[in-house]
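Q: no sequence on hand, only this structure:
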């Protein structure tokens, strides 16, 4: 449903290099009935999907580790981030996207996924909606090394960790990725592991 109190006046592309950064000027009607013009920048990188693979028998989860420049710039001295497997939809259905990303990044070929929720990850500046999934995995599903696609500049390390260790890594700050924390907490709250 369109908000009748918001009118987009102009949209100016500030950057269209990696993804698109727009400056949007809009009119907003406030609670007292007056109108105000505001400008904000919004980064459009498309929507994405994320998955946490878990194994009930071993009590383990599959995570990845890779260099993330924005974290390096903002104080992460190594720039390495431990996170759940994720990727952009690239016009795919979220379920198909996450199956493809899982195989590319982790080497596991999964057929059954469970969608658990959707969330805006940084709604003050980024348009992205992230589709969250979980799936069970077993050793037999490992068909490749994973590591991502070289042509996309990916250099991803696959980690298989005990679930309890992953949770403790959130508490110690070794895992600082929001989507990963949300999925680990989801497994805990649902009593899956």
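A: Everything's here; your move. Computed from a predicted model, the values in this text were never measured in an experiment.

Q: when you work out contacts or count neighbours from here on, use the C-alpha atoms and nothing else.
A: Will do.

Q: secondary structure element holding the nearest residue to residue 117 once chain neighbours are set aside?
A: Setting aside the residues directly before and after it, residue 117 is nearest to residue 132 in space (Cα to Cα, 6 or more residues apart in numbering), at 5.4 Å. In the assignment (DSSP states H and E), residue 132 maps to strand 129-136.

Q: how about the strands in the protein?
A: Applying DSSP state E to the chain gives strands spanning 6-15, 20-29, 35-44, 48-55, 60-67, 80-83, 85-88, 114-120, 129-136, 157-162.

Q: structure two is appended below for comparative analysis:
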């Protein structure tokens, strides 16, 4: 099968072995991994046993979608109190009741073979045209842990006219058509749940308001809660 004994179109083999031999959790034993599909991403069905509270082993099945890990970044200008987002068509949301499939998002992309910092610098300049200097790592998050293996690395960085290298828009040879949208930070916050419905973007905007560059007051780390 492609992706198992025969290389898939990305040259991968052994995709049916992922998870076998995991022993970090003594309450879980992986018995079998079945490769269901190996297109650009990988779908697996895994049979495993999980030990319950009384010590009995319960047989379970999980289907996991593996698209690799990714990174995203909130670009912000604290002096003008603005953020730089992207807008592009997303077919999965279009087919699931979004009016036109056009999402406002923070710049993001898959890591591919890069480390997270290298990947997000690459995506920022490709999508927004801005070459970032200092990066702030915010957190790493599993976005849909019930079925998707992806972990996203979240970052934030300043942008300004001095960081602009080109107009952005993505890679035309990969079929990307991305609009670069600058919004006032307060306007972006007000659009959460209406104009902005992308999870990673909402998380970074809320972080910026609560703990990041637009927080009105930083929490006092020395204050004791009662």
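A: Noted; the coordinates are in hand. Since this is a predicted model, take the numbers as computed values, not measurements.

Q: nearest to residue 176 of structure 1, out of the strands of structure 1?
A: strand 80-83 (7.4 Å; Cα to Cα).

Q: average offset of that closest one relative to structure 2?
A: Strand 80-83 of structure 1, aligned to structure 2 and superposed, deviates on average by 0.7 Å (mean Cα distance after the TM-score superposition for structure 1).

Q: figure out how far that strand is from the centre of its chain.
A: 12 Å (Cα atoms, centre = their mean, to the nearest Å).

Q: for stretch 67-81 of structure 2, same thing?
A: 11 Å.

Q: state the span of structure 1 onto which that stretch is aligned.
A: Matched against structure 1 by TM-score structural alignment, stretch 67-81 of structure 2 falls on residues 45-59.

Q: now do that stretch: everything it contacts.
A: Contacts to stretch 45-59 of structure 1, defined as Cα atoms under 8 Å, 6 or more residues apart in numbering, come from residues 19-20, 60-63, 84-90, 94-95, 97-98, 102, 126-138, 162-163, 179-180, 183-184, 192-193.

Q: circling back to that earlier point, check the gap between the residue nearest to residue 117 of structure 1 and residue 154 of structure 1 for me.
A: 21 Å (Cα to Cα, to the nearest Å).

Q: these two: who's more crowded?
A: residue 132 (25 against 14; other Cα atoms under 10 Å).

Q: what does stretch 128-136 of structure 1 correspond to over in structure 2?
A: Aligned by TM-score structural alignment, stretch 128-136 of structure 1 falls on residues 150-158 of structure 2.

Q: now what about that stretch, what contacts it?
A: Residues outside stretch 150-158 of structure 2 that contact it (Cα under 8 Å, 6+ apart): 66-78, 116, 132-144, 204.

Q: for stretch 14-29 of structure 1, same thing?
A: 5-13, 35-45.

Q: so where in structure 2 does that stretch end up aligned?
A: Using TM-score structural alignment, stretch 14-29 of structure 1 pairs with 36-51 in structure 2.

Q: what comes up buried for the matching stretch?
A: 36-38, 42-50 (16 or more other Cα atoms under 10 Å).

Q: can you tell me which of those residues is closest to residue 167 of structure 2?
A: Distance to residue 167 of structure 2 across these (Cα to Cα) is lowest for residue 42, with 33.7 Å.

Q: from residue 62 of structure 2, how far out is that closest one?
A: 14 Å.

Q: ditto for residue 166 of structure 2
A: In terms of Cα to Cα, residue 166 of structure 2 sits 44 Å off from residue 62 of structure 2.

Q: re earlier: ok, which pair from the buried residues of stretch 36-51 of structure 2 is furthest apart?
A: The span of the buried residues of stretch 36-51 of structure 2, defined through Cα to Cα, is set by 38 and 50 at 26.7 Å.
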